[in-house]
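*Asks:* below are the sequence and a predicted model; questions follow.
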Amino acid sequence: MATAGKVIKCKAAVAWEADSPLVIEEIEVAPPQKNEIRLKVIAASICLSDVYHMYKGKPKDGFPVVMGHEGAGIVESVGPGVTEFKPGDKVIPLYLSQCRDCKFCKNPKTNMCEKDCESLMTSGRSGNQMFKQSPSEIRFTCRSKPLLQFMRTGIFSEYTIKNKIALVKVHDDAQLDRVFLFGCGVSTGYGAAINNAKVEPGSVCAVFGLGAVGLSAVMGCKHAGASRIIAVDINEERFEKAKILGATDFVNPKLHQKPISEVLIEMTNGGVDYSVECVGQVDVMRSALESCIKGWGVSVIAGWTDLYDFSARPIQLIAGRTWKGTSFGGFKGKDDVPKLVLDHMAGRINLDVFVTHNMNLDQINEAIKMMMAGAQTKSVYTVYIYIPNT
C-alpha cells in the first residue's frame, strides 16, 4: 500500500486523564517495527473494561492512552520478521498473546502466554500493569506526546499496531462487523462455559449477569447441551435476549427476600451443576459458588474486577465444589479464534443479537454514556460498533 513505511495521521479517541471524556484527536501512527503489523480498523466496540480503566481504575501511569481493545481490521503493512500476515488480510487483535514458544503456550491446560503472564500475575491491587508499555513500544503520538495503547491494542483509532503474537488472521469472507466480538466478550463468556466449566449434556446451569459475556455464556451452555439454563439478572429486559440464546428460566434477585443462592438451590433440588459469574462483583462471585450443588458443582468467574478481595466459607469447597476463573474463555487466540469465526459463518454462533447500534468514532462519548446507562439502569444491554469515518 502507498502508506507502507510512512507515518499515518488519523483520528483516534484519546483519554488524556481519568474521569474525563475521550477526545477525538489527530494522532500519528508510526510504521510497524520488527515483528509488528499495522492495521486499518474496520469495526470495534466498547467493553466495560474500557470504562473501568477510564473511570474506576485511575492508574497514574495509565494516561494518556488510546482506548479500546475489542475490534477487527485489515492489515495495512507489516514490519521486518513478519511472514504470517500480509497486506489485505482480515485480522482480529488479541489482548491475550499466543507466542506458541513459551511453557504456557505449549501446555494445553492453559491459554496464558509468558509474554502476558508476568504483568497479569504481578498486577497486584492496581491491576494496571498489564496495560503498560515501555518507551520502546510506543507507536502513537499526539501533539508531540507519546500515547499508550489500552491493553496494547488501542482499537479506538482508525489505525493501530499489534505485535504478531497478539494478532490472528481470520477467513477472507469473515464479516468483520460481527466477528470482531470474538476479540473479547463473546469469546470470554462462550469459552467460560465450554472450556472452563466444561458444561456437560443434560446438566443444569446458572449464568449471573446478562451483558455480552453473560449472554455468550448462556449460548455456550446451550451449545454444550445443558438441559436447563437459569439466567440471573436484576434487569428483566435482558431476559428476552437470553431466551433467544438458550436460557430456560429467569430469576431477578431483587424479587426475592432470601439470598439468590438459596433460591437457586430450591429451584434445582440442591443446586446447579455449573454456574458462570459474569458481573465482576465479589458478592455475586460468592453467590454463584454457593448456588452450585455440593459434591461436583463447578463455578467459573468470568467477570472482571481487581478493586476488592473476595471470600467464601471453606466448607463450600471442602464439600466438593470447584471454584475457578477464566481469561478469554480459555481460548488460545491464534489457534481457536479462527475456528470460532468459522462457527459463526456456519450459523452455529449467533452474533447478530449482540449488535444493536452502529455509530462512528465521533460519537464515542455518547456511546459510552449509553453503555454505562445500560449497565446500571433499565436499558437493554447494547454492544456498539464503531466504524471509522475514513
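*Replies:* Ah, there it is.
*Asks:* rest of the way, CA atoms for contacts and neighbours
*Replies:* Will do.
*Asks:* how about the strands in the stretch 101-250 of the chain?
*Replies:* Per DSSP state E, counting those that start in this stretch, the stretch 101-250 of the chain carries strands over the ranges 140-142, 145-149, 159-163, 167-169, 204-208, 228-232, 249-251.
*Asks:* of all the ones you listed, which one is nearest Ile387?
*Replies:* The closest of the strands of the stretch 101-250 of the chain to Ile387 is strand 159-163. By CA to CA, the value is 11.6 Å.
*Asks:* which residues sit against that closest one?
*Replies:* Among residues not part of strand 159-163, those counted as contacts by CA atoms under 8 Å, 6 or more residues apart in numbering are 8, 10, 29, 32, 35-41, 93, 139, 152-154.
*Asks:* can you flag which of those belong to strands?
*Replies:* Ile8, Cys10, Val29, Glu36, Ile37, Arg38, Leu39, Lys40, Val41, Pro93 (DSSP state E).
*Asks:* mind giving me the PyMOL command for buried ones among the residues you listed?
*Replies:* The PyMOL selection below is limited to those of the ones in strands among the contacts of strand 159-163 classed as buried (16 or more other CA atoms under 10 Å):
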select buried, resi 8+10+29+36+37+38+39+40+41+93
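*Asks:* ok, structure two:
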Amino acid sequence: MVTKSLLFSALMVIKCQAAVAWEPNVPMVIEEIEVAPPQKNEIRIKVIATGVCHSDLYHLFEGKHKDGFPAVLGHEGAGVVESVGPGVTEFKPGDKVIPLFVSQCKECRFCKSPKTNLCEKSWSTERYAQMSNTDTRFSCRGKPVLQFMGTSTFSEYTVLNQIAVAKIHDDAPLNRVCLLGCGISTGYGAAINTAKVEPGSVCAVFGMGAVGLAAVMGCKNAGASRIIAVDINEQKFEKAKVFGATDFVNPKAHKKPINEVLTDMTNGGVDYSLECVGNVAVMRSALESCVKGWGVSVLVGWTDLHDFSARPIQLIAGKTWKGSLFGGFKGKDSIPKLVLDYMAGRIKLEEFVTHTVSLEQINDAIQLMKTGGCIRTIVNVSK
C-alpha cells in the first residue's frame, strides 16, 4: 500500500547535488539541480554509487557534440528507488536497482528477437550522436539539463523510464554491482554472447582497461585455453593474469605488426579477438590477428570519430567481424542474473576497483581515466 508520505514525496521536486557538464572540454561543476517528480511509467532513483566509464570521458573531451550539453554525465550506477510515477507496477520505493543505458521494453521487434539487445524505445532512437534526448527531468539555474544516455548517474537523484531499470537482489552491494551498468557487462558479454568463445579456443583481447579485463574474464569463464592480453602498458599484465590471461604482448616491443606477431604465436591466428580500445587501427589489427576460415573479431571499444577499413579478402576468406553493445545483454533480464553471479563468486567485480572518490572529486576521477591511472574508479554519490 502506498502511504500518503510516499505519495507526497513523489509529487515533490527534489533539490540535490550533481556534476553538471556545461560544455565540452571544460571540467564538470558540482551544482544544486532540481529533479522533477517521475511522470507516467517513470522511476526516481537515489543514486548510491557509480563507476566512471570511458563513454563519459569521450562525451566530455572527445565527442564534442555541443547539442549534448549541458548534461549530467554518468551511466554506470546503482541506487534505490525513491518514488514511482503512475503506471509503474514492477518497482516500489526501497527497491535496489541498476539504471540501464540500453532499455528493454519487451514489446518492440528488437526486444522480442533473441538476435539483439537493442530496443526501439531507447533514448538513442532520436539523438544518438548527442548521447541524450531532449526530454529531461533535470534543471539548473532555470535551464534544462540533459540526461546523458538516459541515465545521468553523476547526480544524487535521477529519473528513468521503467523500461530502463533493472531490479536487483536486496543484498547486493551497490558500490560494486554498479559496475555491471556498463563496463564489466560490456566486456564480459562481448566474449560470451557476441563472440561466443568456445572451450579450448585461443583468444586475444586488445586493451587492458576495465572492458578488456572483463573480456578476458569472459574468455576464461567460457573455457578458452589460451588468452593473450595485448596492451602497450606492461604493468597491466599482472592485473590481466588475475582475470585469466595466459600471455601478454606489447605491440611496441616488436618490430613486426601486432597481427603478424599473434599469427606467429598461434599457428595462423587466434580463434577470437576482441578490440576493447576504441581505436580504428587497433580494430583492423584485431581482425587481421584472427585465423582465416573461422576467426571471429568483435568490436567492443567505443568511438564515433573515424571510419575504419579492411581488405575484403579478410572476410571473403571466412573471418567474421562483429560489433557488441552492452555485451549483447538484454538488461532487465540479464543484469539481475549477473548480480547473482557476482554474489555467488562466479564473476569478479572487486578486482576492477582501484580508486574510490566522492562526488565532489568527480573531475579527479575523470583525470585518472584520461591518464590511464585507474582500472575503475567508484564514486560514492549518496550515503
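*Replies:* Thanks, I have the structure now. Since the model is a prediction, treat every value here as computed from it, not as a measurement.
*Asks:* TM-score them against each other, please.
*Replies:* The pair, once superposed, lands on a TM-score of 0.96 when counted by TM-score structural alignment, normalised by the length of structure 2; 377 aligned residues with a CA RMSD of 1.3 Å.
*Asks:* widest-spaced pair of the contacts of strand 159-163 of structure 1?
*Replies:* It's Cys10 and Asn35 that sit farthest apart of the contacts of strand 159-163 of structure 1, by CA to CA, at 22.3 Å.
*Asks:* what helix or strand is the residue nearest to Leu7 of structure 2 when sequence neighbours are not counted on?
*Replies:* Nearest residue to Leu7 of structure 2, sequence neighbours excluded (CA to CA, 6 or more residues apart in numbering): Ser83, at 7.9 Å. Ser83 of structure 2 is part of strand 76-84 when elements are defined by DSSP states H and E.
*Asks:* what is that strand packed up against?
*Replies:* Counting contacts by 3 or more CA pairs under 8 Å, 6 or more residues apart in numbering; DSSP states H and E, strand 76-84 of structure 2 is packed against helix 4-11, strand 42-51, strand 96-99, helix 174-177.
*Asks:* ok, the most centrally placed residue in structure 2 - contacts?
*Replies:* Taking CA atoms, centre = their mean, the centroid of structure 2 lies closest to Cys182, which sits 2.2 Å from it. With contacts defined as CA under 8 Å, 6+ apart, the neighbours of Cys182 of structure 2 are Cys53, His75, Glu76, Phe101, Phe326.
*Asks:* and it, what's its match in structure 1?
*Replies:* In structure 1, the residue paired with Cys182 of structure 2 is Cys184, using TM-score structural alignment.
*Asks:* same deal with Lys292 of structure 2?
*Replies:* Residue pairing (TM-score structural alignment): Lys292 of structure 2 is matched to Lys294 of structure 1.
*Asks:* repeat that for Glu260 of structure 2.
*Replies:* That one, Glu260 of structure 2, aligns with Glu262 by TM-score structural alignment.
*Asks:* by contact count, what packs against whichever strand or helix holds its match?
*Replies:* Assessed by DSSP H and E, Glu262 of structure 1 sits inside helix 260-267. Using 3+ CA pairs under 8 Å, 6+ apart, the elements in contact with helix 260-267 of structure 1 are helix 282-290.
*Asks:* the helix it packs on vs structure 2, average distance?
*Replies:* Mean deviation of helix 282-290 of structure 1 relative to structure 2 after superposition (mean CA distance after the TM-score superposition for structure 1): 0.3 Å.
*Asks:* after that helix, next one along is what?
*Replies:* Next element after helix 282-290 of structure 1 (DSSP H and E): strand 298-301.
*Asks:* and that next one, how far out from the chain middle?
*Replies:* 17 Å (CA atoms, centre = their mean, to the nearest Å).
*Asks:* which residue numbers in structure 2 go with the following helix or strand past that strand?
*Replies:* The element immediately downstream of strand 298-301 of structure 1 (helix or strand, assigned by DSSP H and E) is helix 314-318. Aligning helix 314-318 of structure 1 against structure 2 (TM-score structural alignment) gives residues 312-316.
*Asks:* other residues contacting the matching stretch?
*Replies:* Leu287, Glu288, Lys292, Trp321.
*Asks:* which residue in structure 2 lines up with Ile194 of structure 1?
*Replies:* Match for Ile194 of structure 1 (TM-score structural alignment): Ile192.
*Asks:* once you drop chain neighbours, what's closest to its match?
*Replies:* Gly218 (5.8 Å).
*Asks:* Lys46 of structure 2 contacts Glu82, doesn't it?
*Replies:* Yes. Contact criterion CA atoms under 8 Å: Lys46 of structure 2 and Glu82 qualify, at 5.9 Å.
*Asks:* what lines up with Ala12 of structure 1 in structure 2?
*Replies:* Aligned partner of Ala12 of structure 1 by TM-score structural alignment: Ala18.
*Asks:* and Val84 of structure 2, how many neighbours?
*Replies:* 30 (other CA atoms under 10 Å).
*Asks:* didn't it look like it was pressed against Pro38?
*Replies:* Yes. The pair Val84 of structure 2 / Pro38 is scored as a contact, 6.1 Å apart, by CA under 8 Å.
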